[in-house]
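S.K.: Output the structure for:
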Amino acid sequence: MAYLLLYVDNIILIFSSHDLRKSIMTLLASEFAMKDLGPLSYFPGIAVTRHGDGLFLSHTSYARDIIARSGMASCNPSTTLVDTKQKLNTFAGTLCDDPTLYWSFAGAL
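M.R.: You can find the predicted model right below:
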């Protein structure tokens, strides 16, 4: 059994045997320019830590980067991010002049 996870030009390969790994790596290398970077430790936005019973995947550094880009690194955490008692209205407040920054944060999430 083999799993191939592909994201743009990053690939994670997981094999059930060493012979299968060698065979598939040889086939892929004959078609594509590629490097074997060894055991997985990072995949775009995901840090990978190995443990005895499996892998731990974490988005901590990715989340910290989004918080830093938003200028909120010095803000205090809150269990509820909004006032749950306030009633929102579609006509209240002012429109954002340039929503591009907001969109980039929403897209990153």
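S.K.: Going by C-alpha atoms from here, please, whenever you check contacts or count neighbours.
M.R.: OK.
S.K.: Find the nearest non-adjacent residue to the residue nearest the centre of the chain, please.
M.R.: The chain has Gly45 as the residue nearest its centroid, 3.1 Å off, counting by CA atoms, centre = their mean. Nearest non-adjacent residue to Gly45, counting by CA to CA, 6 or more residues apart in numbering: Tyr62, 5.3 Å away.
S.K.: Just give the number of residues close to that neighbour.
M.R.: 16 (other CA atoms under 10 Å).
S.K.: same thing with Ser74?
M.R.: Other residues close to Ser74 by other CA under 10 Å number 8.
S.K.: The structure of the following sequence is requested for comparison with the preceding one:
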Amino acid sequence: MAYLLLYVDDIILTASSDDLHKSIISRLSSEFAMKDLGPLSYFLGIAVTRHDSGLFLSQKKYADEILERAGMSSCKSCPTPVDTKPKLSAK
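M.R.: Okay, here's the model as predicted:
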């Protein structure tokens, strides 16, 4: 099984095996000029960190950039009004 996300000229690809991943990359490379940027770390304002237990997604950097552009980076923050303890998981 493989999942491929295409956004304009960026691709995220994940596959159930290294062989399948390499096969898909090979086929795509034969048709399109491509550069492998390695493991996913940042995409569309979302920082991605891989752990043994899964992926951690964060938009802190993106939020900081928005505050900087708006001239609000020195403003005091307030607590998030949402419970941050629940974990999302596939069942």
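S.K.: How about the contacts made by the residue nearest to Ser58 of the second structure when sequence neighbours are not counted?
M.R.: Spatial nearest neighbour of Ser58 of the second structure, chain neighbours left out: Ala47 (5.1 Å); criterion: CA to CA, 6+ apart. Shown in contact with Ala47 of the second structure (CA atoms under 8 Å, 6 or more residues apart in numbering): 41, 57-61.
S.K.: repeat that with 7 Å
M.R.: 41, 57-59 (CA atoms under 7 Å, 6 or more residues apart in numbering).
S.K.: ok, so of the residues you listed, who is nearest Glu68 of the second structure?
M.R.: Closest approach to Glu68 of the second structure among the contacts of Ala47 of the second structure (CA to CA): Gln59, at 14.2 Å.
S.K.: Quick check: that closest one touching Leu44?
M.R.: No - using CA atoms under 7 Å, Gln59 of the second structure is not in contact with Leu44, being 9.4 Å away.
S.K.: quick one: which of those two has more around it?
M.R.: Taking other CA under 10 Å, Gln59 of the second structure and Leu44 do not tie; Gln59 has more neighbours (14 against 9).
S.K.: mind listing what the more buried one touches?
M.R.: Counting by CA under 7 Å, 6+ apart, the residues that Gln59 of the second structure touches are 45-47.
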